[in-house]
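> here is a sequence together with a model predicted from it:
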Amino acid sequence: MTEPFLGQISLFSFNFAPKGWAQCNGQLLPINQNQALFSLLGTIYGGNGTTNFALPDLRSRVPLHFNGNHPLGQRTGEEAHTLNVNEIPNHSHNAIGSSASADSPLSSGTLLGTTTAVNIYSDPSNLVAMSSSQIGSTGGSQPHNNIQPTLVLNFCIALVGIFPSPN
């Protein structure tokens, strides 16, 4: 392998960082021992900028080329997402009933509404509340997986190498 650029990120198929490289897992490095790399990265990925700086953290992340909407070092997206009411498409749940006679006796407490006959065209003061077991929210408010198909590899950054010059 030819000598990498200092700060170059490469993928490896094995589970360790080769000599002169570090895994991109967001660890803090001391500035006084890595001044050239600090001059390239600064505190874009974290650190206090006086005694330490952070390497990029690519664990559970997909790299994205920076642009005006996504500056260098920005973390965006989420692995799991819980939908809220505004994200659910408009839809309906139809109530289904039958006028056929039941072939088994009704158990206690299983009626939708009340056993009292109600004239549906009567004064609204005679309204009957629907059973709370028949209406209400649905879903468990649990996040769903939001990850695209992936192949896990080892991102590493060069701690030593040729200092890159701008084009």
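Nice, I can see it.

> switch to C-alpha atoms for all contacts and neighbour counts from now on
Will do.

> now the spatially most central residue of the chain. Nearest residue, chain neighbours left out?
The structure's the chain has its C-alpha centroid closest to E78; by CA atoms, centre = their mean the separation is 2.0 Å. In this structure, E78 finds its nearest non-sequential neighbour in N146, 7.0 Å apart by CA to CA, 6 or more residues apart in numbering.

> touching, that neighbour and T82? I think so.
No - the pair N146 and T82 fails to qualify as a contact (CA atoms under 8 Å) at a distance of 9.6 Å.

> so which residues of this structure form strands?
With DSSP state E, the ranges of strands along the chain come out as 9-12, 21-23, 28-30, 52-54, 80-81, 144-145, 154-158.

> distance to L37 and mean neighbour count added to the ones you listed, as JSON lines?
Listed next are the strands of the chain as JSON lines, based on distance: least, CA to CA, whole Å; neighbours: other CA atoms under 10 Å:
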{"stretch": "strand 9-12", "distance to L37": "12", "mean neighbour count": "15"}
{"stretch": "strand 21-23", "distance to L37": "12", "mean neighbour count": "22"}
{"stretch": "strand 28-30", "distance to L37": "10", "mean neighbour count": "16"}
{"stretch": "strand 52-54", "distance to L37": "9", "mean neighbour count": "22"}
{"stretch": "strand 80-81", "distance to L37": "33", "mean neighbour count": "13"}
{"stretch": "strand 144-145", "distance to L37": "36", "mean neighbour count": "11"}
{"stretch": "strand 154-158", "distance to L37": "9", "mean neighbour count": "22"}
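
> one more structure, for comparison:
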Amino acid sequence: MDAFTGEIRLFPYNFVPQNWAYCDGSTITVQQNPALYSVIGTLYGGTPGQNFKLPNLNGRVAMGAGLAPGLTDRPVGTALGADRITMGPSNFAPHTHSVMVKDGSESGAALDIPNNTAFLAQPRNIRLYNNTAPTTTTQTLAATTVGIAGTGATSTALRNTMQPFQTLAYCICLDGEYPIRAS
């Protein structure tokens, strides 16, 4: 199967086939390859009329160009994204939590300090914990927006966002059949 000039393929080799080049962002002069320049121009960078860059797909995932319902338009040549980001509170959506509790009572032995067998008692007296399980019905507390809490320092370390991958070589055809534009 003959390739078109500018066609990009994945290869499983650790070398570049003849008439192909790695899609690694290399700069090529227009004089070196006027046919490829006439096909891709400076879509991936370069100086018009002097040089142009090959697409850089090292460490990137190719994505279909265009616009689809509910998506942002991505023209050919667009490069976005990062393999690592710094996460902070602004990365998390506001949300609420509901809490289910059982009313406690002070019918058992009252405690001043909780332990792993204590239950929250009714707040009528000073003692908040009880050593007998509550027997009353479950109550739902009102949901509230969760705020930032904690005593630890926030981390500014970069977090990896890469999906699992297997590497192959993206290569572009330098010299093939010239693609004729559809009318």
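Nice, thanks for sending it over. Just so it is clear, the structure is predicted and the values come from calculations on it, not from any experiment.

> wait, which of the strands of structure 1 is closest to E87 of structure 1?
Using CA to CA as the criterion, the shortest distance between E87 of structure 1 and those is 11.0 Å, found for strand 80-81.

> after superposing, tell me the mean distance of the closest one to structure 2.
Averaged over the aligned pairs, strand 80-81 of structure 1 sits 1.0 Å from structure 2 after superposition, using mean CA distance after the TM-score superposition for structure 1.

> which part of structure 2 lines up with that strand?
Per the alignment by TM-score structural alignment, strand 80-81 of structure 1 matches residues 84-85 in structure 2.

> tell me the residue in structure 2 aligned with the residue nearest to E78 of structure 1.
Residue-level alignment of N146 of structure 1 against structure 2, with TM-score structural alignment as criterion, gives T161.

> swap in P166 of structure 1?
Under the alignment defined by TM-score structural alignment, P166 of structure 1 corresponds to R181 in structure 2.

> out of the strands of structure 1, the one nearest T138 of structure 1 is which?
strand 144-145 (15.1 Å).

> show me what that closest one is packed against.
Helices and strands touching strand 144-145 of structure 1, as assessed by 3 or more CA pairs under 8 Å, 6 or more residues apart in numbering; DSSP states H and E, comprise strand 80-81.

> check which helices and strands the strand it packs on sits against.
The elements that strand 80-81 of structure 1 packs onto, with contact taken as 3+ CA pairs under 8 Å, 6+ apart, are strand 144-145.

> buried sites along stretch 56-63 of structure 1?
Applying a neighbour-count criterion of 16 or more other CA atoms under 10 Å, the buried positions in stretch 56-63 of structure 1 are 56-58.

> now do the end-to-end distance for that stretch.
Between the opening and closing residues of stretch 56-63 of structure 1 there is a gap of 10 Å (CA to CA, to the nearest Å).

> which residues touch it?
Contacts made with stretch 56-63 of structure 1 from outside it, assessed by CA atoms under 8 Å, 6 or more residues apart in numbering, are listed as 24-27, 45, 73, 79, 155.

> which residue is the nearest non-sequential neighbour of L67 of structure 2?
If the residues on either side of it in the chain are set aside, L67 of structure 2 comes closest to D73, at 4.3 Å by CA to CA, 6+ apart.

> for that neighbour, give its distance to G41 of structure 2.
Distance check for D73 of structure 2 against G41 of structure 2: by CA to CA, it reads 21 Å.

> alright, calling it a day.
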